[in-house]
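Q: Predicted model and sequence follow; I will ask about them next.
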Amino acid sequence: MSILVTGARGFVGKNLTAELNNKGYADILYVDRLTDKSLLDKYTKECDFVFHLAGVNRPKDEKEFMEDNFGFTSELLNLLKKHNNKAPVLITSSIQAERDNAYGKSKKAGEDLLFNYREETGVQVYVYRLPNLFGKWSKPNYNTVVATYCHNIARDLEIKVNDPDAELNLCYIDDVLNEFLRALEGNPTIQDVYCVVPETHKIKLGELANIIKGFKDSRLNLSVPNMDNEFTKKVYSTYLSYLPEDKFSYDLNMNIDNRGSFTEFIRTPDRGQVSVNVSKPGITKGNHWHHTKNEKFLVVSGEGLIRFRKIDSDEIIEYRVSGDKLQVVDIPTGYTHSIVNVGENDLVTVMWVNECFDPERPDTYFLEV
């Protein structure tokens, strides 16, 4: 199948062409403002499906709205008619088409062209009135406030929240791609005469700003965003795509002494915390027990011996662990326990505990195994 994509270098087009390639569609015809007219003529003769994504939303002169959003659409459809090409056409319009402004009028004019084209030719058309989109590769200060906030917050730049209670209707780029692929297969989601992306998210502007600020703060407080919330998960993925290229990494606070080190990695209010423990050869750590706090140990490098003793018993239980065979060892409550480096190299253990450390209620009691 030969697929023509206008606006192929833009936000939606770049994501769409990448996903089409992922799905095995190898014959993609890329079109943008710089495409030669003769090449566009050739493409409109050859294509089997058209994704018409090209358009402007922030021109220097308002007359460019109609020239691009209406004029180029007209040119594209005329070329398809010239070649008697019955390829289905999908066009991205906007919810702004309902409004009485220059941009909205130009998008509505483009919609009308598509519907008239369908009446005249019998060709299948899909008109999507999209809300505000967000996701990777969106331009800050151009496409969406999500991109602007992510870009600025990641760089310690100021953001403007003019009306914290203003409600946004947002749609994630991957959800758009999934819907477009359904349309490509002839199975779009239709409401009345328009096609829609079923998955959208409503949020207030102030809440959005706070969520994204929380992503930046998570590097300091070691928190993890709530990935059970679909919107938070999507915005966090978007935020990461705006990290400056020299800021992908960040330091952790390593507690180092002559025994090795202990470094907290992740802290969550509902899933506990994860730390990395390094022990030098011959070093024993632990020798304590808990009432309620419980842990999991995973040795990823070196050789260790994890020892247990129920606090009212003399019997010692031992588990030999090694980075050569990854095994998780649960640390039950009521057992004093220790971990000994019995190898010749550093012993590296990933430790999970069910609750974040609280110095007011440590629930940790010294007792040698």
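A: Looks like it came in fine.
Q: CA atoms for contacts and neighbours, from now on please.
A: Noted.
Q: For the stretch 51-200 of the chain, just list every one of the helices.
A: Secondary structure of the stretch 51-200 of the chain, counting by DSSP state H, counting those that start in this stretch: helices at 63-65, 73-82, 102-121, 145-154, 173-184.
Q: who touches the first one?
A: With contact meaning Cα atoms under 8 Å, 6 or more residues apart in numbering, helix 63-65 is reached by 55-57, 59, 102-103, 106.
Q: Can you flag the buried ones in those?
A: 55-57, 102-103, 106 (16 or more other Cα atoms under 10 Å).
Q: from those, which is closest to residue 259?
A: Comparing these against residue 259 with Cα to Cα places residue 57 closest, at 60.7 Å.
Q: What are the neighbouring residues in contact with the closest one?
A: Residue 57 makes contacts with 65, 103, as judged by Cα under 8 Å, 6+ apart.
Q: Could you check how far it is from residue 10?
A: Counting by Cα to Cα, to the nearest Å, the separation of residue 57 from residue 10 is 12 Å.
Q: what do you get for residue 72?
A: For residue 72 relative to residue 10 (Cα to Cα), the value is 16 Å.
Q: Kindly report the same for residue 243.
A: Plainly put, residue 243 is 20 Å away from residue 10 if you go by Cα to Cα.
Q: name the element the spatially most central residue of the chain belongs to?
A: Nearest to the mean C-alpha position of the chain, by Cα atoms, centre = their mean, lies residue 237 at 2.3 Å. In the assignment (DSSP states H and E), residue 237 maps to helix 230-240.
Q: also this one, for the comparison:
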Amino acid sequence: MKVAVTGAMGFLGWHVCCRLRAVHGVEPLRIGRAELADQMLLHDALSRADIVLHLAGVNRADSDAEVEDGNVEIADRLAAAVCRLRHRMTIVNANSIQSGTDTAYGRGKRKAAAVLATVCKASRVRFVDVRLPNLFGEHGLPHYNSFVATFAAEVAADRRPSVTNDREIPLLHVQDAAAALIRAGEQTELGELRPRGEPVLVSWVADTLARLHDRYRTGEMAELSSRLTVNLFNTYRAFRFPDMFPVAPDLHADERGVLTEIVRAHGGTSQSFVSTTRAGQTRGDHYHLHKVERFFVLKGSARINLRRLLHDEVVSFHLSGDTPAYVDMPTLWVHNIENVGDDELVTVFWSDQLLDPTNPDQYPERVMQR
């Protein structure tokens, strides 16, 4: 399966590319603004693809006309390339439930879908229109991608977001949206798909993020008993990393030795385990899509390295058992822990879910790219 993704550098595009790599073992052809602006580059990328996930679009601009026309213009460019190719492929269009509204964004998405549907029918190209509800997730931009990103950023900065128009909104985590788009490219049915979001009040989202923050700011884990809550927590945690870490909890010492708390979790499932690591050895080199995980160094000298998936920059933390401390692993960040000392390294690991060998939510990849 060869997949091309337009808008691959955006919020939804990044999550789709991560999922293609993690779950399907596919390295997608990433089409950004440069390729969309150059018909030769776009033609070359599309000619190598069996499936095109069209995610590029304009969400915000200086005027309504730029939003509406911008979405249509991108669709026109893709349609022109499809016409010239005469290549058997599937086009999956990331549409929005707002395409049924009379807003600039809604009109633009509706017209863009019509452009692609018409050219695909004429070119005998499979076309699937996926109408997505309101998306949220890790590394969304505040005041741009989602009100959830705006709320999460406010809460992470220790401010309480205000709710001026409380109403019920269907929310879908961006990884679930990515899964729906990829499935649409693999299936044989044509037409329109409508992945369902979970309807929640805007005020409930604000209250839940505030509750998660009130616990997490002290190092505690709030109850993570539902998938939606975990996804909101991981969205919020993306705004706390890396500045929050490492965290050194209080030590309680007497003549017997030292006692420190590793994690305090309020409800839900969780699992803890301890490891020893010899000098010069490394553990990890993988990432998770949903799992919440904590590395707590009790003894020895460690370096924890993390790299956001599909990015190059590596963030590193040095921890020592002389001052026991922990770092929480953000989702969609490749991570490992190295013993950089001469003595044995002792680390306690905690995760919010019990290990499921058939679905461990663990995908191998090296932090350090060579």
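A: Arrived safely. It should be emphasised that the depicted structure is a prediction, and the values quoted were computed from it without experimental measurement.
Q: whereabouts in structure 2 does the helix holding residue 237 of structure 1 align?
A: Aligned by TM-score structural alignment, helix 230-240 of structure 1 corresponds to residues 227-237 of structure 2.
Q: For the matching stretch, list every residue counted as buried.
A: Of all the residues in stretch 227-237 of structure 2, those buried under the rule 16+ other Cα under 10 Å are 229-237.
Q: Superposed on structure 1, what's the mean shift for it?
A: For stretch 227-237 of structure 2, the mean distance from the matching residues in structure 1 following superposition reads 1.1 Å, by mean Cα distance after the TM-score superposition for structure 1.
Q: looking at the helices of the stretch 51-200 of structure 1, which is buried most?
A: Highest mean neighbour count among those (mean count of other Cα atoms under 10 Å): helix 145-154, with a mean of 22.
Q: What is that helix packed up against?
A: Helices and strands touching helix 145-154 of structure 1, by 3 or more Cα pairs under 8 Å, 6 or more residues apart in numbering; DSSP states H and E, are helix 205-221, helix 230-240.
Q: again, 7 Å this time
A: With contacts taken as 3 or more Cα pairs under 7 Å, 6 or more residues apart in numbering; DSSP states H and E, helix 145-154 of structure 1 sits against helix 205-221.
Q: gap between residue 301 of structure 1 and residue 317 of structure 1?
A: Residue 301 of structure 1 is 22 Å from residue 317 of structure 1, by Cα to Cα.
Q: Please identify which of these two sits among more neighbours.
A: Between residue 301 of structure 1 and residue 317, counted using other Cα atoms under 10 Å, residue 301 has the larger neighbour count: 20 against 13.
Q: first vs last residue of stretch 52-68 of structure 1, how far apart are they?
A: With Cα to Cα as the measure, stretch 52-68 of structure 1 spans 12 Å from end to end.
Q: typo on my end, it should be stretch 295-308 of structure 2
A: OK, stretch 295-308 of structure 2 end separation, Cα to Cα: 17 Å.
Q: Also stretch 177-195 of structure 2?
A: So stretch 177-195 of structure 2: terminal residues 7 Å apart, Cα to Cα.
Q: now swap in stretch 161-175 of structure 1 and tell me
A: Its start and end residues considered, stretch 161-175 of structure 1 measures 26 Å (Cα to Cα).
Q: Give me the contacts around it.
A: Under the contact criterion Cα atoms under 7 Å, 6 or more residues apart in numbering, stretch 161-175 of structure 1 has outside partners 131-135, 197, 199-206, 234.
Q: from those, which two are the most distant?
A: Largest separation among those by Cα to Cα: 197 and 206, giving 24.6 Å.
Q: Looking at those two, which is more packed in?
A: Counting neighbours by other Cα under 10 Å for residue 197 of structure 1 and for residue 206 shows that residue 197 has the greater number, 21 against 16.
Q: got the contact list for the counterpart of that one in structure 2?
A: By TM-score structural alignment, residue 197 of structure 1 lines up with residue 195 in structure 2. Taking Cα under 7 Å, 6+ apart, we find residue 195 of structure 2 in contact with 132, 180.
Q: Swap in 8 Å and give it another go.
A: For residue 195 of structure 2, the contact set (Cα under 8 Å, 6+ apart) comprises 130-133, 177, 180.
Q: likewise residue 84 of structure 1?
A: Residues near residue 84 of structure 1 by Cα under 8 Å, 6+ apart: none.
Q: Could you measure from the closest residue to residue 335 of structure 1 other than its chain neighbours over to residue 196 of structure 1?
A: Distance criterion Cα to Cα, 6 or more residues apart in numbering; nearest residue to residue 335 of structure 1, sequence neighbours excluded, is residue 310 at 4.2 Å. Distance of residue 310 of structure 1 to residue 196 of structure 1, given as Cα to Cα: 61 Å.
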